[in-house]
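Q: Need a 3D model of the following:
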Amino acid sequence: MYINPISKGSTNRYFFLLEDTLYTTSGDTVFIISYRPKKDKTFDGLKGFLHINTNGYAIQSVVAEPLEKDFGMMVSIKQNYEFVNNQQWFPKELHTEIIFDNVLKASQNITYQMVAVGRSYITDINLNPTLSSKDFSQVEVKILPDANEKTDVYWNENRSEPLYKKDSLTYVLIDSISKAENLESKLAGYEAIINGSIPYGIFNFPINKIVDYNNYEGWRLGLGLMTNKKLSRVFEIGGYFGYGFNDKDFKYGADLILTIHKKSESKLHFSYSNDVTEKAGYSFFEKLDLTTTELYRKFIISNMDKVDIQKLSYSFRAFNYLNTKIYFSNEIFESTDGYSYGTSVDNAVNRFTFSEIGIQFKYAYHEKFMQTQKYSYSMGTDYPVIYGNITRGLNLYNGEFEYTKYELKLSQTFRIKTLGKTKLTLVGGLVDGEVPLSKLYTGHANNHSFDLDAENSFAAMQMNEFYNDRFFSIFFRQELGSFFRIKNYAPKFILASNFGIGEIDFNPKHQSLETIQSMNKGYYESGILINNILKQQFIGIGFGAFYRYGSYSYLKTADNFAYKFTCTINL
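A: So this is what the prediction gives:
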């Protein structure tokens, strides 16, 4: 994220220089002003030009590009405005140029760049349209399914500029290079990594069903597939199987998804799985992707229950920004760590059956999306995102326990101009009723030897150190930017601080080989992360350290430290 050179307080960070003065035919004056970060500043800054028209002292044109290349890529933009109907300045043209370094290697010492040029034009401007909220969609950018199949007639009718011979030859050359270097397959590979599945014909192959890892299963190999829209836009059907080399056990499952109404994203989902899941874990109605490091936590989970789950769910979108899932499930949990549940050790069992009905929701006000030919990508929102779960355990369909669970998560990312990006996440949960440990809450730790940093988890807390039937956690991160820059080398610093508190009521039915303790005294930790110490293209590798303190700190100071690698994907 870059600091806007015309934002409030920018004169303290940017150097501005009047380069030239022009005069228009209408009698207005245009000042051409260059800008760049001041020499003593180390923030992520831009450089370029501003054209200021004395008619309202408005921006007539702006040119901007990063001061330094980032991850082998340079993006520059030029936006022009016009004075519409002698009333209002309004955007007219947007030119974008993206330069990728070292895309093609001709020899040991010679590489070529790839330059992508985009031009957008706004026409038929109406300053006072009659519109309502229903006329606007959450989709900010949409690429039509047949966009790459339009005829020359269509493009000639809609092209703002003529197609010159140089342009035609460029298309031919790019097409030849694409075939020679297999660029389409490479781009498909990047898209597969981002979306978590590999498309091939009428099937999608989920990557995490082919290969995965966690400390309980070790390496897990298998195969999974789901039909895609090439077979049917109404249904998806598929299944998977896998084998863990550490727990030496097979897992398998099947899914059937019916699309009831595309516009409202209404889907009916039947699923069955014989698999494993984290003991006392929690999750929300969200898909963790490469934009968050939170997904790295799954690699170090070491305590899992075997599960056999039958589930029927119905999901839909309502009121534009509310995603909801209603479900019924029958679940059999089997403890694998020696834990059992009963009035005494002699009659305690480690296998439990739960029947649940529940609702999950996600509310992201003003969330925007980009719709491509295959996938939909969230562009985020400037407002807090709220997730919630309400679950009711029933004595039906062999269910053995009656209980109610409430879980809530609030996440907000915002930018403090003088500091950088701030991330704040609040999470809480409550179980009302007596249930085995599998349906309570772990402390959500992320500490096992030297591992990857994962946000929204406790970096210095040991795995399964705490169990709670009610808890509240705060996860805070503040990006500070780069304190120094040496050419393209500019590591980014982040401060982090986490807090958690919880309680567990005494229940003599818990029969555990390990002591069960809650974090009722309050758990505290803070740390610092340095991202992008090493970087290659879009991937940055760094290092970090956390320190736990307060009532749950260890007597030996060195034991309170937890050290992390950081891996960030800069898309």
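
Q: CA atoms for contacts and neighbours, from now on please.
A: OK.

Q: Any buried residues in stretch 219-236, and which?
A: Neighbour-count burial for stretch 219-236, counted by 16 or more other C-alpha atoms under 10 Å, picks out 219, 220, 221, 222, 223, 224, 225, 226, 227, 228, 235, 236.

Q: Let me see the ranges of the helices in the protein.
A: Taking DSSP state H as the test, the helices found in the chain are 152-158, 165-181, 183-195, 207-210.

Q: if we can go back for a sec, with distance to residue 309 added, can I get the buried residues of stretch 219-236 in TSV?
A: Below are the buried residues of stretch 219-236 laid out as TSV (distance: C-alpha to C-alpha, whole Å):
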residue	distance to residue 309
219	23
220	20
221	21
222	19
223	19
224	18
225	19
226	19
227	22
228	24
235	21
236	19
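
Q: ok, which pair from the residues you listed is furthest apart?
A: 219 and 235 (31.7 Å; C-alpha to C-alpha).

Q: Quick check: which of the helices of the chain is buried the most?
A: Of these, the one with the most neighbours on average (mean count of other C-alpha atoms under 10 Å) is helix 207-210, at a mean of 18.

Q: Name the surrounding residues that touch it.
A: With contact meaning C-alpha atoms under 8 Å, 6 or more residues apart in numbering, helix 207-210 is reached by 193, 196, 197, 198, 220, 221, 222, 223, 224, 240, 241, 242.

Q: ok, and the closest non-adjacent residue to the first one?
A: When you say that, I think you mean residue 193. residue 207 (7.9 Å; C-alpha to C-alpha, 6 or more residues apart in numbering).

Q: do residue 564 as well
A: Counting by C-alpha to C-alpha, 6+ apart, the residue nearest residue 564 is residue 544, at 4.9 Å.

Q: Here is a second sequence; please produce its structure as well for comparison:
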Amino acid sequence: MCFNICNGQNPKQEEKVKDSIKKKTFVKSLGNGFFPTQYFNFDLRYLIKFNQYEGVRTGIGVVTNETFSKQYRINGYTVYGFRDHRFKYSIAAGIRLAPKTDTWLNFTYTDDLQETGSTKFLTDGRSFQFFEPRLLNIDLFHKHVTKSISLEHQLFNKIATKTEFSISKIDPTYRYTFTTLNTALSNFRITMAKTSFNWSPFSQFNDSKSGSKETKIGYPKFTLQYSKSIKNAFKSDFNFSKIDFRAIHKIVFEKDNYSEITLVSGLANGDTPITHMYHAYPNNINKETILHRFSVAGLNSFETMYFNEFFSDKFTTIQLRHFLKPFNISRNYKPQLVLTTRYAIGDMEQPEKHQNITFGSLKKGYTESGFEINKLLFGFGLSFTYRYGAYHLPKLTDNVAFKFTFNLSL
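A: Sure thing, here's the model as predicted:
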């Protein structure tokens, strides 16, 4: 009867410890964007969003967890846009081929929208933010119906890879025609092969039966991706290639006092439609006054650059953010000042091929600088950014972006 007590184990204390662990696990799942249940987790990314094309976008996503199976996974979502009155959805299934190298073979079918000029790195995988500020202002999307097969593989501890083959039907939601001497296309097919490498040379990893897990994030981190569109394969209309590169570095001076440097570069070669060109992460609404443009600042976007102002077939951006030590006003109120500078340069060789859409070139180099004061109230703060240099506009107020910021984590 006294065995547990004699060994220093109090049943009530054990229950409290177990409850505490469960609560921490639950909160961690929410922070990663999941509401967990026994066999599957609800994906919170799809609950509610807003953009300029769909208006309110709401839906639900689910993914099976390891209780359901450690070898198989199924995930999907369905959403509805109240402004375009259209359902979008995706369904995917994966099979784990080798647990030690975390090798997965995946099959996906997607009918959804994608922002024109955006580039996604395959190895980035899933990301979650409680609030995606830049999404509010995006208005240039293209519809796509995509079938894909992909292979994820941990090549080495510090190198993750993903390769994908996809077939897409693409239909821009805006007036657009790609023209050459023999072709004029307003919607098109693209058959694409991609391979992506994510290298974390200074991170620390632990090996287990379920694969290699990153236990300590080290910097710099590098991502390289190569894409090839294959003309005539499964009726593909284009033959072009893209190479994309990203480097992220973090310099820590002391706790909560550090600098982040992000370099992103891309090059498209061959006849490439505007849907697969590059923008430079703009986040400024095309409206007359500062107050009308008042919105929410993004995390890695150009706050004074107007949406659809520039497109490039080659570009490079450098973003510098320096986080000063938070102001210790009280135990629970510690606003933080962040200094920002961003630079972009790019160009397009044959802009005349892209009809019914107007945009400029970044070949002179685009510069903006400013600051943020974060966590002023309930995760919200303020930012001020000023555009200067070669693309400074004649009207002074058109060069200014004054916005909310939002930073919240569990």
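
Q: Quantify their similarity with the TM-score.
A: With the length set by TM-score structural alignment, normalised by the length of the second structure, the two chains reach a TM-score of 0.87; 399 aligned residues with a C-alpha RMSD of 3.1 Å.

Q: follow-up on the earlier one: and the residue nearest to residue 193 of the first structure, what's its match in the second structure?
A: Using TM-score structural alignment, the equivalent of residue 207 of the first structure in the second structure is residue 44.

Q: Equivalent analysis for residue 521 of the first structure, please.
A: Match for residue 521 of the first structure (TM-score structural alignment): residue 364.

Q: Its match: what's it in contact with?
A: Applying C-alpha under 8 Å, 6+ apart, the residues contacting residue 364 of the second structure are 345, 390, 391.

Q: Tell me which residue of the first structure matches up with the first one.
A: Residue 345 of the second structure maps onto residue 501 in the first structure, with residues paired by TM-score structural alignment.

Q: Equivalent analysis for residue 230 of the second structure, please.
A: If you follow residue 230 of the second structure across to the first structure using TM-score structural alignment, you land on residue 394.

Q: Would you agree its match is in contact with residue 331?
A: No: counting by C-alpha atoms under 8 Å, residue 394 of the first structure does not reach residue 331; the two are 11.5 Å apart.

Q: Mutual contacts of those two, please.
A: Common neighbours of residue 394 of the first structure and residue 331 (C-alpha under 8 Å, 6+ apart) are 354, 355.

Q: neighbour count winner among those two?
A: residue 331 (22 against 18; other C-alpha atoms under 10 Å).

Q: Spit out the contact partners of the more buried one.
A: 307, 308, 309, 310, 353, 354, 355.

Q: what about it, distance to residue 315 of the first structure?
A: 20 Å (C-alpha to C-alpha, to the nearest Å).

Q: Just the buried subset of the contacts of residue 364 of the second structure, please.
A: Of those, these count as buried by 16+ other C-alpha under 10 Å: residue 345.

Q: would you turn the contacts of residue 364 of the second structure into CSV with distance to residue 273 of the second structure?
A: Below are the contacts of residue 364 of the second structure laid out as CSV (distance: C-alpha to C-alpha, whole Å):
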residue, distance to residue 273 of the second structure
345, 20
390, 27
391, 25
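
Q: Out of the contacts of residue 364 of the second structure, which comes closest to residue 201 of the second structure?
A: Nearest to residue 201 of the second structure out of the contacts of residue 364 of the second structure is residue 345 (C-alpha to C-alpha; 28.1 Å).

Q: ok, for the closest one, nearest residue in space, not its chain neighbours?
A: residue 365 is the one closest to residue 345 of the second structure (C-alpha to C-alpha, 6+ apart), at 4.5 Å.

Q: now residue 222 of the second structure
A: residue 247 (4.6 Å).

Q: residues in contact with the aligned partner of that neighbour in the first structure?
A: Taking TM-score structural alignment, residue 247 of the second structure has residue 410 as its aligned residue in the first structure. Each residue near residue 410 of the first structure by C-alpha under 8 Å, 6+ apart is listed here: 384, 385, 386, 387, 425, 426, 427.

Q: returning to that earlier point: the match of residue 207 of the first structure and residue 110 of the second structure: what is the separation?
A: From residue 44 of the second structure to residue 110 of the second structure the distance is 18 Å (C-alpha to C-alpha).

Q: try residue 135 of the second structure
A: 20 Å.

Q: The two: which is more packed in?
A: Counted by other C-alpha under 10 Å, residue 135 of the second structure and residue 110 do not tie: residue 110 has more neighbours, with 19 against 16.

Q: Find the residue closest to the counterpart of residue 105 of the second structure in the first structure in space, skipping its chain neighbours.
A: In the first structure, the residue matched to residue 105 of the second structure (TM-score structural alignment) is residue 268. Spatial nearest neighbour of residue 268 of the first structure, chain neighbours left out: residue 314 (4.6 Å); criterion: C-alpha to C-alpha, 6+ apart.

Q: Tell me which residue of the second structure matches up with the one you found.
A: Aligned partner of residue 314 of the first structure by TM-score structural alignment: residue 151.

Q: Count the neighbours of that match for me.
A: Neighbours of residue 151 of the second structure (other C-alpha under 10 Å): 19.

Q: you'd agree it is up against residue 105?
A: Yes: at 4.7 Å, residue 151 of the second structure counts as touching residue 105 under the criterion of C-alpha under 8 Å.

Q: Next, count neighbours for the aligned residue in the second structure for residue 277 of the first structure.
A: When the second structure is aligned by TM-score structural alignment, residue 277 of the first structure is paired with residue 114. If you count neighbours by other C-alpha under 10 Å, residue 114 of the second structure ends up with 16.

Q: Good, wrapping up.
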